[in-house]
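1. here is a sequence with its predicted model. Questions after.
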Amino acid sequence: MAGEAMRRGTLPVQRLRPGDHAFCRYTERTRWDLVAAYAWTGLARGEKVIICAPPQADRDTVQERLEEHGPSLDHVCARGQLVITGMRMLLHPDGRFTPARLRQRIQEEIAGALAKRCAGLRTYIDMRWIADLGADVEEVMAREESAAPLFAARSYSEVCAYDTSVFEPAVLDAMHAAHPHDLLDGPGALRALHAAGSVRLIGEADMATRIEWTSALRDAFKRSAHDGHLVVDLSRLHFLSVGCASDLLNLSTDAHRHGRIEVRLDRGKATLLIGLGSRYLKHVVLVEDS
């Protein structure tokens, strides 16, 4: 299970990049945090953002929910950088779903965003539209599995969001398998994926997740003690606090029997660990992952 998740590409929502096509399942508790993080990240990057809300959602309510995480969105809505709509309107004037029709509309929206000098297009699609339009689930799944050409130019990203109270577990599992990426439950989460000789930590390592962080690292050191080599993969970690970074170095200091602890991370996190003294631990090797 862990190996499959590592292969597929589990990501925190803030780490999605142009060219990514991601699945997420949500509950009412996590729903708006996911939407807001995705939308605000895209706006900050100069991308056009389309929020395809569920049929019963009120546009003003969606905007209010997004504004709980930032300033007023009136200006970006007025200039068309943020569009809050629904699948029925997105497909207009032909409101019937077909994979070809949706592909055509997305291509048109990508071209329009680039023509207006946006950095790209990102869409968040709440999949409750399937019942509203009477679409066939198998046809939707076929669309998900064949959507790769939309992402090839790396100017488009898409999140397909499934309400766990609406879709059957078997449908959720099938849709999950049809996407190259899947998202953590929401911002602030941390997931540890263990494999032979390695641990991948995904999400955010801070005060709220520090117990999970240290527990996962201790487990990884214990698992790898017999051969003395461990890879700590932080390439999908969105945030690393000073406290959690110190925990990693402290545990590495105690793991003196390890011949090599390889930490894969971006430049910012490498700078943090170096500042905390990682260079004094000769068995700790930082490998920057661009």
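-> Now that the structure is in, tell me what you want to look at.

2. all contacts plus neighbour counts: C-alpha atoms, from now on.
-> Noted.

3. for residue 115, give its distance to residue 47.
-> For residue 115, the distance to residue 47 (C-alpha to C-alpha, to the nearest Å) stands at 12 Å.

4. these two touch, right, residue 264 and residue 284?
-> No: assessed by C-alpha atoms under 8 Å, residue 264 is found out of contact with residue 284, at 10.7 Å.

5. residue ranges of the strands in the stretch 151-290 of the chain, please?
-> For the stretch 151-290 of the chain, the strands defined by DSSP state E, counting those that start in this stretch occupy 156-163, 181-183, 190-195, 198-205, 229-233, 237-240, 260-265, 284-288.

6. of those, which approaches residue 10 most closely?
-> strand 181-183 (4.9 Å; C-alpha to C-alpha).

7. for that closest one, what is the distance to the chain centroid?
-> 6 Å (C-alpha atoms, centre = their mean, to the nearest Å).

8. which residues does it contact?
-> 8-13, 20-24, 176 (C-alpha atoms under 8 Å, 6 or more residues apart in numbering).

9. 6 Å instead, please
-> Residues from elsewhere that reach strand 181-183, judged by C-alpha atoms under 6 Å, 6 or more residues apart in numbering: 8-13, 22-24.

10. equivalent analysis for stretch 49-61, please.
-> So stretch 49-61 is contacted by 82-86, 121-126, 128-129 (C-alpha under 6 Å, 6+ apart).

11. how much space is there between the residue lying closest to residue 229 once chain neighbours are set aside and residue 220?
-> Distances taken as C-alpha to C-alpha, 6 or more residues apart in numbering put residue 260 closest to residue 229, at 5.1 Å, once the chain neighbours are dropped. Counting by C-alpha to C-alpha, the gap from residue 260 to residue 220 is 13 Å.

12. which of these two has more residues huddled nearby?
-> For residue 260 versus residue 220, neighbours defined as other C-alpha atoms under 10 Å are more numerous around residue 220 (23 against 19).

13. what about that one, distance to residue 248?
-> For residue 220, the distance to residue 248 - C-alpha to C-alpha - is 11 Å.

14. residue 98: neighbouring residues, count only.
-> Count around residue 98 with other C-alpha under 10 Å applied: 16.

15. which SSE is the nearest residue to it once chain neighbours are set aside in?
-> Leaving out its chain neighbours, the residue that sits closest to residue 98 by C-alpha to C-alpha, 6+ apart is residue 139, at 7.7 Å. Here residue 139 sits within helix 137-145, counting by DSSP states H and E.

16. pull out the buried residues from that helix.
-> For helix 137-145, a neighbour-count test (16 or more other C-alpha atoms under 10 Å) marks 140-141, 143-144 as buried.

17. below is structure B, check it against A:
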Amino acid sequence: MCSFGHDEQTAAGVQTDDQRGVLGLKSGLDALRSSPEFRGPVESLGDHDPTEHLAVIHESQAERLAAVVPFMRQGIERGERCLYIVNDRSESDLIEAMERGGIDVDAVLESGALTFRTVEDTYLRTGTFDPDDMLEYYADAIEAATAEYAGLRISAETTWILDEGTSLEKFMEYESRVNELFDGEDCIALCQYDRDVIPAEIICDVVRTHPHLVYDGAVCHNFYYTPPAEFFRPDSPDREVDRMLGTLHERTTAKVERNETIDALEESNDQLQRFAYIASHDLQEPLRMVSSYLQLLERNYRNELDADARDYIDFAVGGADRMREMIDDLLEFSRIDTGETTLEPVDCEGVIDTVLTDHQVQIEESGATIETGTLPTVEGDRTQLEQLFANLVGNAIKYRGNEPPEIEIDATERDGYWQLSVSDDGIGIDPEFTDQIFDVFNRLHTETEYSGTGIGLALCRKIATNHGGEIWVDTEPGEGSTFSVTLPRARHAD
């Protein structure tokens, strides 16, 4: 749980500004990119002007919370003050979602790291909306926050703009001017717009006045954005036509070039996959022959061979066997790439039962204790899921410490998907290598320490990707590891 208050964060060694980088849009994008709630894609900054002002245009509660929760959680973890401006009935829903996302809301509210304010306390504090007054409010809030915290992080709901008496022209002017206020400050904001409630003409202006947009599970550079200096100019219609025509031409050209590149890459990838499969398959027989003849040589001429010669034969046979194991795993990896993934409702408890039955010998030999929580039905390919969890359970047993391993398998429901985790108390992994372990043939240990080919976790990532999910590990050396994978909920469970 994220339960740090401001003082606790400093004592716990939360990164300094120099280590973390100045608060800005990049951190907001990183929060969404690395979050299990938000499933991307997230467009990188590139050469785009990184104004610290995001807007999420949502059509459901799940879409809204998938962006807001990781955005606020990152601010709490970085030691920032988080300000959330709520409508009358949304605070309890938000708190529940934040707690599901690992935030100890009571603790951060008590510490002051998280503050809720109403629309009446902020946008309408003078009785009607006044852009100058609201900009002054935010300027004061930035000054107060940066005096004690690493920065100010804001998220605000906006359906109040539909209330009678609010000038929409003033509000859009304010939205443009906010970009100038936040420029150069340790401040970032995420505004929320409900597309089912706010009229389309207002959404159009929202698009024009926000440099970066979150919509339908994607973070986009907004090429429709119009800087304030242009938005309010008398000749803005002519300039908007130039912008729109230029954008259409540029994006059409880029799309054609991208599609040509994708076609070439897909053809190349298909050829490589076919080559890997055929080469791996054709290598099996020569390897079997090498191994068999070496064993015949050792058996038929054993009395004529000295100890060194017998060792050499053992080394050669062992090498051939390891090569055959690598080829078998590579063939399995190629089948995942070239085969069809058929998604249907799969009972994960049945999958784990099969995996544990297949690993019964290893479980008994290691003295492993395996606890399984209530597991869901997901939309998946049963064979692939059995391969995935067979690798995770097998690794949890293999990379154990001196004591019999204790392994837990559990699941947590998220917005629209399930997160399944396999936790162990084994040797753990240096965080420096947590990304590398999912690459093909990348091993952190020698063959004499732990046997293996280095393909298992790469296979797990490929299976997770085939299911539209992700896989990652939380670990520390000597403290064990937790591998988590996200899988889609079964359709019939909705």
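-> Yes, it's here. In this text, all values refer to a predicted model and were calculated from it rather than measured experimentally.

18. ok, back up a step: which pair in the contacts of stretch 49-61 of structure 1 spans the largest distance?
-> 121 and 128 (21.5 Å).

19. and the two? Which one has more around it.
-> More neighbours surround residue 121 than the other of residue 121 of structure 1 and residue 128, with 28 against 20 (other C-alpha under 10 Å).

20. the aligned partner of the more buried one in structure 2: what's it in contact with?
-> Using TM-score structural alignment, the partner of residue 121 of structure 1 in structure 2 is residue 152. Residue 152 of structure 2 makes contact with 80-81, 142, 145, 187 under the criterion C-alpha under 6 Å, 6+ apart.

21. can you pick the most crowded of those residues?
-> residue 81 (30 neighbours).

22. widest-spaced pair of the buried residues of helix 137-145 of structure 1?
-> 140 and 144 (6.4 Å).

23. give me the distance between the residue nearest to the spatial centre of structure 1 and residue 141 of structure 1.
-> Residue closest to the mean C-alpha point of structure 1, counted by C-alpha atoms, centre = their mean, is residue 13 at 2.8 Å. To residue 141 of structure 1, residue 13 of structure 1 is 22 Å away according to C-alpha to C-alpha.

24. how about residue 160 of structure 1?
-> Taken as C-alpha to C-alpha, the span from residue 160 of structure 1 to residue 141 of structure 1 is 11 Å.

25. what's residue 33 of structure 1 aligned with over in structure 2?
-> Checking with TM-score structural alignment, residue 33 of structure 1 has residue 66 as its match.

26. and the alignment partner in structure 1 of residue 85 of structure 2, how many neighbours?
-> In structure 1, the residue matched to residue 85 of structure 2 (TM-score structural alignment) is residue 52. The burial count assigned to residue 52 of structure 1 is 24, neighbours taken as other C-alpha under 10 Å.

27. work out for me the element residue 52 of structure 1 sits within.
-> Secondary structure from DSSP H and E places residue 52 of structure 1 in strand 48-53.

28. which positions within the helix or strand that that strand is followed by qualify as buried?
-> Next in sequence after strand 48-53 of structure 1, counting helices and strands by DSSP H and E, comes helix 59-67. Within helix 59-67 of structure 1, the residues scored as buried using 16+ other C-alpha under 10 Å are 62-63, 66.

29. separation between residue 265 of structure 1 and residue 214 of structure 1?
-> Separation of residue 265 of structure 1 from residue 214 of structure 1 (C-alpha to C-alpha): 17 Å.

30. what about the two, which has more around it?
-> residue 265 (20 against 16).

31. surely the more buried one touches residue 288?
-> Yes: here residue 265 of structure 1 reaches residue 288: they are 5.1 Å apart, a contact under C-alpha atoms under 6 Å.

32. follow-up on the earlier one: in structure 2, what stretch matches the helix holding residue 139 of structure 1?
-> Counting by TM-score structural alignment, helix 137-145 of structure 1 sits on residues 168-176 of structure 2.

33. ok, the match of residue 33 of structure 1 - how many residues close by?
-> 23.

34. which strand or helix spans it?
-> Per DSSP H and E: helix 61-77 holds residue 66 of structure 2.

35. other SSEs contacting that helix?
-> helix 25-33 (3 or more C-alpha pairs under 6 Å, 6 or more residues apart in numbering; DSSP states H and E).

36. residues making contact with the helix it packs on?
-> Against helix 25-33 of structure 2 from outside (C-alpha under 6 Å, 6+ apart): 38, 42, 50, 52, 70-71, 74.

37. if I take that helix and helix 61-77, what angle do their directions form?
-> Helix 25-33 of structure 2 and helix 61-77 are oriented at 120 degrees to each other (axes from the mean of the first three to the mean of the last three C-alpha atoms, to 10 degrees).

38. chain center to the very next helix or strand once past helix 25-33 of structure 2, what's the gap?
-> Downstream of helix 25-33 of structure 2, the next assigned helix or strand under DSSP H and E is strand 53-58. For strand 53-58 of structure 2, the distance from its own C-alpha centre to the chain's C-alpha centre is 19 Å (C-alpha atoms, centre = their mean).

39. give me the mean distance between strand 53-58 of structure 2 and structure 1.
-> By mean C-alpha distance after the TM-score superposition for structure 1, the fitted strand 53-58 of structure 2 averages 1.0 Å away from its aligned residues in structure 1.

40. helices and strands around that strand, which ones?
-> Helices and strands touching strand 53-58 of structure 2, by 3+ C-alpha pairs under 6 Å, 6+ apart, are strand 187-194, strand 212-215.

41. possible to save those strands as a markdown table with distance to residue 418 of structure 2?
-> A markdown table is the format used below for those (distance: least, C-alpha to C-alpha, whole Å):
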| stretch | distance to residue 418 of structure 2 |
| --- | --- |
| strand 187-194 | 25 |
| strand 212-215 | 22 |
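
42. out of these, nearest to residue 438 of structure 2?
-> strand 212-215 (28.9 Å).

43. how many neighbours does residue 108 of structure 2 have?
-> A count of nearby residues for residue 108 of structure 2, using other C-alpha under 10 Å, gives 20.

44. next one: residue 168 of structure 1
-> Using other C-alpha under 10 Å, residue 168 of structure 1 is surrounded by 10 other residues.

45. aligned counterpart of it in structure 2, please.
-> Matched by TM-score structural alignment, residue 168 of structure 1 corresponds to residue 199 in structure 2.

46. residues touching that match, list them.
-> Contacts of residue 199 of structure 2 (C-alpha under 6 Å, 6+ apart): none.

47. what's the angle from the helix holding residue 66 of structure 2 to helix 91-100?
-> Using the same axes, to 10 degrees: helix 61-77 of structure 2 against helix 91-100 is 60 degrees.
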